[in-house]
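**Q** With the input below, show me the fold.
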Amino acid sequence: MNLRKLILTNNACFKSGKTIIPKAIMVHSTGANNPWLKRYVGPDDGLLGKNQYNNHWNQDKPGGRQVCVHGFIGKLADGSIATYQTLPWNHRGWHGGSGSKGSVNDTHIGFEICEDGLTDTSYFSAVYKEAVELCVYLCKLYGLSEKDIICHSEGHKLGIASNHADVMHWFPKHGKSMDTLRTDVKKQLEEENSASSVTPQTKLYHVQIGAFSVKANAEAQLARAKASGFKDAFIKYD
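**A** All right, here's what the predicted structure looks like:
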């Protein structure tokens, strides 16, 4: 995951200063044919590129709306894919309801995937992979699992979010769904947990501190070694 940070400090949502205890994740997509991060994240940090219309979301009410999410996935100026964190993860976002409303905002971290024309397989594969990795990162950060991940349309069906179609108007076009995303997140979490649970083989470093012609001196040194924690110390007679 190519994770970067540009907090939208001028957005009214950030300025509200409200925080939450993240309990789940909501996946969104932008609903517009514009895969460039600079459309939503700004100002230019040298990687995003300049937004000539200055209509990014780092302003009080972008387009006159109360809207803000915790992150965006899309294209940098050079065409590579990145994730930008745009709110502190524990900040109460405005992503699942009308403006500051919506109960999902009280519990979920929300991020947007920048849409293109919805038919580019290579772009979709790249942002899908990035979304899986972001979900894995957030699950590990807040002790969540794949079961705690939904999209906006699922949130609406649960009665906790506004009526949006994302991301199920896009994912199936490329043979994916929220179920496949949850499965991929679960698999990666299990792989990482398995790798971290493997105990590396302990290396033993043997130390020889010398030889003594007087037995009493050897025994005294042995006693000092054992007192210092060298339980396997012994005297070898040549």
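
**Q** For the rest of this, base every contact and every neighbour count on C-alpha atoms.
**A** Will do.

**Q** does the residue lying closest to Gly155 once chain neighbours are set aside belong to a helix or a strand, and which?
**A** In this structure, Gly155 finds its nearest non-sequential neighbour in Ala161, 5.0 Å apart by Cα to Cα, 6 or more residues apart in numbering. Using DSSP states H and E, Ala161 sits within no helix or strand.

**Q** ok, residues contacting the longest helix anywhere in the chain?
**A** For the chain, the helix that runs over the most residues, judged by DSSP state H, is helix 121-142. Contacts to helix 121-142, defined as Cα atoms under 8 Å, 6 or more residues apart in numbering, come from residues 1-2, 22-23, 25, 73-74, 81-83, 113, 118, 144-146, 149, 174, 181, 184-185, 188-189.

**Q** Pull the distance from the helix or strand just after that helix to the chain's centre.
**A** Once the chain leaves helix 121-142, the next helix or strand it forms, by DSSP H and E, is strand 149-151. From the chain centre to the centre of strand 149-151 is a distance of 14 Å (Cα atoms, centre = their mean, to the nearest Å).

**Q** Mind checking what helix or strand follows strand 149-151 in sequence?
**A** Scanning onward from strand 149-151 (DSSP H and E), the first element met is helix 152-157.

**Q** list the buried ones in that following helix?
**A** His152, Ser153, Glu154, Gly155, His156 (16 or more other Cα atoms under 10 Å).

**Q** and what of stretch 216-227?
**A** Ala218, Gln221, Leu222, Ala225.

**Q** circling back to that earlier point, present the buried residues of helix 152-157 as JSON lines; the columns should include distance to Ile109.
**A** Compiled in JSON lines, the buried residues of helix 152-157 are given as follows (distance: Cα to Cα, whole Å):
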{"residue": "His152", "distance to Ile109": "12"}
{"residue": "Ser153", "distance to Ile109": "15"}
{"residue": "Glu154", "distance to Ile109": "15"}
{"residue": "Gly155", "distance to Ile109": "12"}
{"residue": "His156", "distance to Ile109": "16"}
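
**Q** tell me which of those residues is nearest to Asn58?
**A** Of all the buried residues of helix 152-157, His152 has the smallest distance to Asn58: 22.3 Å, by Cα to Cα.

**Q** Which of the contacts of helix 121-142 fall in helices?
**A** Leu181, Asp184, Val185, Gln188, Leu189.

**Q** gap between the first one and Trp89?
**A** Shown here: Leu181 relative to Trp89, a distance of 20 Å by Cα to Cα, to the nearest Å.

**Q** want to put them side by side, so please do this one too:
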Amino acid sequence: MIKRHYLTNNDCYKQGRKMIIKGLMLHSVGCNVENPMNFINSWNKSGVYKCVHAFIDEHDVYETLPHDYRAWHCGKGEKGSFNDGYMGVEMCEPSSIVYVSGSSFVDKDVEHTKNFVKNTYKVAVEYFAHLCSKYCLNPLAKNVIVSHSEGHRLGYASDHGDVEHLWNYVGLSMNQFRKDVFYTMVKNIKDESTKKESIVKILSDCIIAENMLINGEMSKIHTIKVENYNYVKLDDLKNLGLSVGYNKANKIVIINFVVSKV
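**A** Purely as a prediction, here's the structure:
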């Protein structure tokens, strides 16, 4: 559930600087506080030089800024700041961990920690799928969804270790998160008759015409790159003499290469 708790007394909200949404950055709060209201109550005043678009706990999303307001969530790096154009979302952390140095922590209740982190992960997946659908963002495209630490490595955020410092501990990753956001977007498409077109639309900015050597000749083939895989458009190959069919009885794709006789 999305709850609205705008930080109307925060200087960032009062500034009301608008932006065009180009991407999403995921954060982790960096302390063992599970309740978003702790942050909302303490940040909703003047003189607090930080502000995000939303907080996430095990069950809900607490939106604290209008989506198109420029937030103060990631500082800046050597190339600039993803405060410009990126929504910033903070995930709360389990009370069972105690930080000892930087992003290192001691876990006093492993089961609670893992359950809490995985539950906030699920809420984050649903929320980011909602945002990507609303703003026509492709979660699998390069640098559309990033963590704070990824933003730093790209040169657009301060030097933080979140969210990987906590996710790696419980077996989660940003790559899996981006995939899960995409799969959730697909799952949420209710109209089966337009599902294929909707999926292509989500991925459309990843479709590129790439040179491929087909039967000894260079040809332009439309491909979609997802992680380490290249998906090719079969119609492009059909135009080069590839025979593509579908056996309904066995539910299997049939591909035949036409070999030219010399």
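
**Q** hmm, back to that, give me the buried subset of the contacts of helix 121-142 of structure 1.
**A** 22-23, 25, 73-74, 81-83, 113, 118, 144-146, 149, 181, 184-185, 189.

**Q** which residues touch the corresponding residue of structure 2 for Pro88 of structure 1?
**A** Under the alignment (TM-score structural alignment), Pro88 of structure 1 maps onto Pro66 of structure 2. By Cα under 8 Å, 6+ apart, the contact set of Pro66 of structure 2 is Tyr6, His53.

**Q** which secondary structure element contains Pro66 of structure 2?
**A** Using DSSP H and E, Pro66 of structure 2 falls outside every helix and strand.

**Q** Likewise for Ser42 of structure 2?
**A** helix 36-43.

**Q** What lines up with Phe111 of structure 1 in structure 2?
**A** Looks like Phe111 of structure 1 aligns to Val89 there (TM-score structural alignment).

**Q** And the equivalent of Ser196 of structure 1 over in structure 2, how far from Lys201 of structure 2?
**A** Using TM-score structural alignment, the partner of Ser196 of structure 1 in structure 2 is Asp191. Using Cα to Cα, Asp191 of structure 2 is found at 14 Å from Lys201 of structure 2.

**Q** quick one: which of these two has more around it?
**A** Lys201 (15 against 9; other Cα atoms under 10 Å).

**Q** Can you find the partner of that one in structure 1?
**A** Checking with TM-score structural alignment, Lys201 of structure 2 has no match.

**Q** repeat for Lys179 of structure 2
**A** So, by TM-score structural alignment, Lys179 of structure 2 is matched to Thr183.

**Q** The residue nearest to Phe72 of structure 1 when sequence neighbours are not counted: neighbour count?
**A** Leaving aside its chain neighbours, Phe72 of structure 1 sits nearest to Glu112 (4.8 Å; criterion: Cα to Cα, 6+ apart). The local packing of Glu112 of structure 1 (other Cα under 10 Å) involves 25 other residues.

**Q** go on, Leu158 of structure 1?
**A** Leu158 of structure 1: 11 neighbours (other Cα under 10 Å).

**Q** can you pull the contacts of it?
**A** By Cα under 8 Å, 6+ apart, Leu158 of structure 1 has no neighbours at all.

**Q** Repeat that for Lys23 of structure 1.
**A** Thr107, His108, Ile109, Tyr142, Leu144, Asp148.

**Q** List the members of those residues that persist in structure 2.
**A** Among the contacts of Lys23 of structure 1, the contacts conserved in structure 2 (both residues aligned by TM-score structural alignment, their matches' Cα atoms under 8 Å) are Thr107, His108, Leu144, Asp148.

**Q** picking up where we left off before, any of the contacts of Lys23 of structure 1 buried? List them.
**A** Thr107, His108, Ile109, Leu144.

**Q** Select from these every entry located in helices.
**A** Going by DSSP H, the helices hold none of the buried ones among the contacts of Lys23 of structure 1.

**Q** Distance-wise, check the alignment partner in structure 1 of Val163 of structure 2 relative to Glu192 of structure 1.
**A** Using TM-score structural alignment, the partner of Val163 of structure 2 in structure 1 is Val167. Going from Val167 of structure 1 to Glu192 of structure 1 by Cα to Cα gives 26 Å.

**Q** again with Ser98 of structure 1
**A** In this view, Ser98 of structure 1 and Glu192 of structure 1 are 37 Å apart by Cα to Cα.

**Q** Phe14 of structure 1 too?
**A** When Phe14 of structure 1 is compared with Glu192 of structure 1 (using Cα to Cα), they lie 33 Å apart.

**Q** out of the two, which sits in the more crowded spot?
**A** The residue with more neighbours, out of Phe14 of structure 1 and Glu192, is Phe14; 25 against 13, by other Cα under 10 Å.

**Q** In this structure that one contacts Leu8, no?
**A** Yes - counting by Cα atoms under 8 Å, Leu8 is a contact partner of Phe14 of structure 1 at 6.7 Å.

**Q** Next, show the common contact partners of these two.
**A** With Cα under 8 Å, 6+ apart as the test, Phe14 of structure 1 and Leu8 both reach Leu87.

**Q** residues touching Met168 of structure 1, list them.
**A** Here Met168 of structure 1 is in contact with Ser153, Ser177, Met178 (Cα under 8 Å, 6+ apart).

**Q** The first one maps to what in structure 2?
**A** Here Ser153 of structure 1 is matched to Ser149 in structure 2, going by TM-score structural alignment.

**Q** what sits against Ile189 of structure 2?
**A** Counted by Cα under 8 Å, 6+ apart, Ile189 of structure 2 has contacts Lys195, Ser198.
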